[in-house]
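Asks: Sequence and predicted structure are below.
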Amino acid sequence: MGADQHISWHEAAASALEWWADAGVDTLVEDELRDWFAAPAPPVRPLAVTSAPPANLPPDTLDAFLTWRMGEAVPEASWNAGRVPVVAQKIRR
């Protein structure tokens, strides 16, 4: 009733290969041989890690940190955005 249930797998595979050939794919993997069982190359590490100099690190106490955080020494001071002050509250036990 309507649809042909006869599927020729050989014709379907040939059609798919013809489509890939028309798309410009002419090799299965690469032009050069590859040893698929070889261990992968180690990841490339950066030569140096940059960090802020010790003079620009935030202060150690909470009050000094909050003052520094709203000052002009923070990295975000040059951004075009407003900063929201944090209000420190003492924890009562």
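Replies: Sure, I can see it. Numbering: from 1, shown residues only.
Asks: Going by C-alpha atoms from here, please, whenever you check contacts or count neighbours.
Replies: OK.
Asks: and A12, how far is that from D22?
Replies: Relative to D22, A12 is positioned 15 Å away (criterion: Cα to Cα, to the nearest Å).
Asks: ok, and here's another one to check against it:
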Amino acid sequence: MDQDLDRLLGRLAAQPVPERLNRLEGDVMRRIAAARHATTPAWRAAAVGLALAVGLGVGGAAAAGGSRSAPLGLELANGAGLAPSALLGRTK
């Protein structure tokens, strides 16, 4: 059985490739490229629009909420007692 299969595959390999089969890969790649080209701008425009809307929404909400952070330098003073140099000198 194996020899028959090998012989049949050998005969098939020796035959020339049919023209339609020879063009198949190029035809498929052209159709894929055409489909990509037709849908890419719409998706790209939708993605850019969505990113812009989210950015404006978040930025607008942050601007409307105002700044609630502590004045500059205060956040460092609050944790000053937790510095390793301050903790090493403490005794319980």
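Replies: Yep, it's here. As the structure is a computational prediction, the values presented were derived from the model and not from experiment.
Asks: Superposing both, give me the TM-score.
Replies: The TM-score (TM-score structural alignment, normalised by the length of the second structure) is 0.25; 56 aligned residues with a Cα RMSD of 5.5 Å.
Asks: and A51 of the second structure, what element?
Replies: helix 19-65 (DSSP states H and E).
Asks: Which strands or helices does that helix pack on?
Replies: Contacts of helix 19-65 of the second structure with other secondary structure elements, assessed using 3 or more Cα pairs under 8 Å, 6 or more residues apart in numbering; DSSP states H and E, are absent: no helix or strand is involved.
Asks: next one: that helix to chain centre, how far?
Replies: Centroid separation between helix 19-65 of the second structure and its chain, computed with Cα atoms, centre = their mean, to the nearest Å, is 12 Å.
Asks: downstream neighbour of it in the secondary structure list?
Replies: Downstream of helix 19-65 of the second structure, the next assigned helix or strand under DSSP H and E is helix 74-78.
Asks: And the next helix or strand past that next one?
Replies: Tracing the chain past helix 74-78 of the second structure, the next element assigned as helix or strand by DSSP H and E is helix 84-88.
Asks: Check which helices and strands whatever helix or strand L8 of the second structure lives in sits against.
Replies: Element membership for L8 of the second structure (DSSP H and E) is helix 2-14. The elements that helix 2-14 of the second structure packs onto, with contact taken as 3+ Cα pairs under 8 Å, 6+ apart, do not include any helix or strand.
Asks: Longest helix in the first structure, by number of residues?
Replies: In the first structure, assigned by DSSP state H, the helix with the most residues is helix 9-22.
Asks: And the helix or strand following that one, what's buried?
Replies: Next in sequence after helix 9-22 of the first structure, counting helices and strands by DSSP H and E, comes helix 62-69. Within helix 62-69 of the first structure, the residues that count as buried by 16 or more other Cα atoms under 10 Å are 66, 69.
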